[in-house]
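Undergrad: Make a model of this:
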Amino acid sequence: MSEGAAAALSRWLEEERALAGASGHTIAAYRRDVSAFLGFMALHRGGPMGVPAIADVTIADMRAFLAAERGRGLSSRSLARRLSAIKSFCRWLAEREGVEPTAILAARAPKFRKTLPRPLSEEAAGQLIDTVELQARDCWQAARDVAVVTLLYGCGLRISEALSLTGRDAPLPEVLRIFGKGGRERLVPVLPAARLAVQDYLSLSPWPKEGDGPLFRGARGGPLSPRQVQKATEAARMQLGLPSSATPHALRHSFATHLLAAGGDLRAIQELLGHASLSTTEGYTAVDESRLMRIYEAAHPRA
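TA: Next up, the predicted model:
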């Protein structure tokens, strides 16, 4: 891409970070998506892609790009996400630079079927947490992994939210302030079992608790990686014979589903999960039709 396009991309990403509250992972993904698009177009059209050239992209160019991405094995879901980032950047360009990337904005993302989450049963969730403790070599690491997965299931946290906690957050209060996707803030009640699990971990950890340091640490004292939690969960899942869908994120699904099944209000669960849209929360829950009908009838009693 040209220097002008590179500078525009950097400005857009900075606005996304500062104003929209996009995470570091999201910013990195946006950069890859837009850079891949501009790189393809430069080769496809035989010249560097500056800001003015973006307005000259045609429908045929977009079809070539989408076909090339599918040819590389990119899934429909990933391609739709990539196209969304490209369109967001181009809309920003249209507002800031006055370009009219009509063909890019008109491109349609491939359709894909949203896979419904598969929450665990209450018994399986409890067994998974208990079995995670058996996967680590050291007692403190076992206690750490139990504390993390207990927060996922007991508080409905994302794994990134649990691992972003610092020493200043411990001992955990009864209500925890969490900053989720898009910088959205929410208050999450913390169950006594979760507070106790974190205290057990801290009492065994060889690393001192530091206010600005990560609450959950890896074997060498650095921040605990999500992959380490995933590996411990995978080992526990295989030991229990649970399906491959029994992931750390499935514990968050299970939190929502079990709350709803116990009579929880869908709007309240939406707030606990930090979802911007209620439809997203509905997708995180799975209850049988008879339970859904009881919820519906309670909300809409017949005259």
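Undergrad: make it CA atoms for all contacts and neighbour counts henceforth
TA: OK.
Undergrad: mind listing the strands for the stretch 101-250 of the chain?
TA: 175-179, 185-189 (DSSP state E, counting those that start in this stretch).
Undergrad: For these, give me a markdown table that also has distance to R144.
TA: Shown next, in a markdown table, are those (distance: least, CA to CA, whole Å):
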| stretch | distance to R144 |
| --- | --- |
| strand 175-179 | 18 |
| strand 185-189 | 20 |
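Undergrad: Can you lay out those strands as JSON lines showing mean neighbour count?
TA: JSON lines is the format used below for the strands of the stretch 101-250 of the chain (neighbours: other CA atoms under 10 Å):
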{"stretch": "strand 175-179", "mean neighbour count": "15"}
{"stretch": "strand 185-189", "mean neighbour count": "15"}
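Undergrad: pretty sure R252 is in contact with L152, am I right?
TA: Yes: counting by CA atoms under 8 Å, R252 touches L152, with 5.5 Å between them.
Undergrad: Give me the common contacts of the two.
TA: Here R252 and L152 have R158 as joint contacts, going by CA atoms under 8 Å, 6 or more residues apart in numbering.
Undergrad: so how far is R217 from the closest residue to P214 other than its chain neighbours?
TA: Closest residue to P214 apart from its sequence neighbours, by CA to CA, 6 or more residues apart in numbering: T166 at 4.4 Å. Distance from T166 to R217, counting by CA to CA, to the nearest Å: 10 Å.
Undergrad: swap in L163?
TA: In terms of CA to CA, L163 sits 9 Å off from R217.
Undergrad: Are there residues contacting both of the two? Which ones?
TA: The contact lists of L163 and R217 share 223-224, where a contact means CA under 8 Å, 6+ apart.
Undergrad: Which residues are in contact with Y153?
TA: 125, 251-252, 254-255.
Undergrad: What's the local residue count around L152?
TA: 25 (other CA atoms under 10 Å).
Undergrad: Report the contact partners of it.
TA: With CA under 8 Å, 6+ apart, L152 has these contacts: 158-159, 162, 248-249, 251-252, 255.
Undergrad: Before we compare anything, build this one as well:
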Amino acid sequence: MTPLRLRMKEDMQVRNLSPHTQGSYLLQVSLFARHFEQSPALLGPEDVRSYQIYLANEKKLAPKSIHVAVAALRFLYRTTLGRDWDFDRSIPCPKAPKQLPVVLSPEEVLHFLGCVESLMHRTILTTCYAAGLRISEATHLKCRGAIDRQRMVLRVEQGKGQKDRYVMLSPRLLETLTSYWRVTRPTDWMFPGASSDQPITRDAVGNACKRAHGRSGLSKPVTPHSLRHAFAVHLLEAGTDVRTIQLLLGHRSLATTAQYLRIATNKVCGTTSPLELLPHPTSRVAPPPAPEHF
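TA: This is a model prediction of the structure:
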């Protein structure tokens, strides 16, 4: 490990960035250095600009993927190397198109979950939908402390932003988790990986999701995060207020949760059009026919 890589890693550790973010940032900076075959400390704003053009035009990366590279390079040059650049100009973020997610109907969710063969994979994906969890939050549920039967809540430890929160535990999900535990008997992690002392990986769940999607025959794309979107939209369509959904999802901003208002069909399509509120015009009396002279 080079001194610069070690310094950047320590800078992220003292700022308590999540292990996933640390690994992602280190990978992006490593790819940047390999592209130029030089230490990033020897490169400047024009090199960063050239690299961004390469990512957009040659690698054909989506704006969201370029955002990760931009965040990593900004951290490196601003925090670790202490450069006093105008980062909005030196390392600009591409404008990402705002797209609405495709949401499964309740019937499609039920059909999809029925196509998941593995009991563990089906249970973890059911949990993502029933409690609105991110896949990283579901994979890190622990056998002890996660389930509170008295209060009927699930405890999510160190979710996105390194925040703990409680989410709903429906009776049906409790029954599902109890049945799963009786069969598998996990000891530490609710959903263990290849090694029992480590949780299942997100990639393993994602691959299981792809296989189930192929068997389901659904035309809509399905990922573990699709189930979280479905959770939010289905609650909104059932009448749950946006503030409650924000707390359940763990969103920092209410504006993020409010975006689901654009997807909830009963909120959009159920609203009366102003055309229906206009008074009906009175029927016109037809003029008398012209007299016939021949």
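Undergrad: Would you pull the TM-score for this pair?
TA: In this superposition the chains share a TM-score of 0.78, using TM-score structural alignment, normalised by the length of structure 2; 266 aligned residues with a CA RMSD of 2.9 Å.
Undergrad: Please narrow the contacts of L152 of structure 1 to those residing in helices.
TA: 159, 162, 248-249, 251-252, 255 (DSSP state H).
Undergrad: With neighbour count as extra columns, can I get those residues in CSV?
TA: Below are these laid out as CSV (neighbours: other CA under 10 Å):
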residue, neighbour count
I159, 21
A162, 21
P248, 25
H249, 21
L251, 31
R252, 26
F255, 26
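Undergrad: Residue in structure 1 paired with K64 of structure 2?
TA: In structure 1, the residue paired with K64 of structure 2 according to TM-score structural alignment is R77.
Undergrad: correct me, but that match touches T115?
TA: No: counting by CA under 8 Å, R77 of structure 1 stays clear of T115, with 10.4 Å between them.
Undergrad: out of these two, which sits in the more crowded spot?
TA: Under the criterion of other CA under 10 Å, the comparison of R77 of structure 1 against T115 puts R77 first, with 14 against 7.
Undergrad: Three-state assignment for that one, please.
TA: helix (DSSP: H, G, I helix; E, B strand; the rest coil).
Undergrad: Spit out the contact partners of it.
TA: Contacts of R77 of structure 1 (CA under 8 Å, 6+ apart): 110-112.
Undergrad: By neighbour count, which of those residues wins?
TA: P110 (15 neighbours).
Undergrad: Alignment lookup: that one to structure 2.
TA: In structure 2, the residue matched to P110 of structure 1 (TM-score structural alignment) is P94.
Undergrad: Next one: its match from I66 of structure 2, what distance?
TA: Applying CA to CA, the value for P94 of structure 2 to I66 of structure 2 is 7 Å.
Undergrad: Kindly report the same for L247 of structure 2.
TA: With CA to CA as the criterion, L247 of structure 2 and I66 of structure 2 are 29 Å apart.
Undergrad: before we move on, what about K59 of structure 2?
TA: Shown here: K59 of structure 2 relative to I66 of structure 2, a distance of 10 Å by CA to CA.
Undergrad: And for P106 of structure 2?
TA: Applying CA to CA, the value for P106 of structure 2 to I66 of structure 2 is 34 Å.
Undergrad: repeat for H121 of structure 2
TA: In terms of CA to CA, H121 of structure 2 sits 31 Å off from I66 of structure 2.
Undergrad: still on that earlier bit, farthest-apart pair in the contacts of L152 of structure 1, please.
TA: Using CA to CA, the contacts of L152 of structure 1 reach their maximum pairwise distance at A162 and F255, which is 14.5 Å.
Undergrad: coming back round to it: list just the nearest of the ones in helices among the contacts of L152 of structure 1 to A103 of structure 1.
TA: H249 (37.1 Å).
Undergrad: residue in structure 2 matching that closest one?
TA: Under the alignment (TM-score structural alignment), H249 of structure 1 pairs with H225 in structure 2.
Undergrad: quick one: contacts for the nearest residue in space to that match that is not next to it in sequence?
TA: Leaving aside its sequence neighbours, H225 of structure 2 sits nearest to R134 (CA to CA, 6+ apart; 6.4 Å). Listed by CA under 8 Å, 6+ apart, the contact set of R134 of structure 2 reads 128, 224-225, 228.
Undergrad: hmm, back to that, I'd guessed the match of P110 of structure 1 sits against H67; true?
TA: Yes: counting by CA under 8 Å, H67 is a contact partner of P94 of structure 2 at 7.1 Å.
Undergrad: Next one: the closest residue to A107 of structure 1 other than its chain neighbours relative to R108 of structure 1, how far apart?
TA: Spatial nearest neighbour of A107 of structure 1, excluding adjacent residues (CA to CA, 6+ apart): M62 at 6.8 Å. In this structure, M62 of structure 1 and R108 of structure 1 are 9 Å apart, going by CA to CA.
Undergrad: neighbour-wise, which of the two wins?
TA: Neighbours were counted for M62 of structure 1 and for R108 using other CA under 10 Å; M62 has more, 19 against 14.
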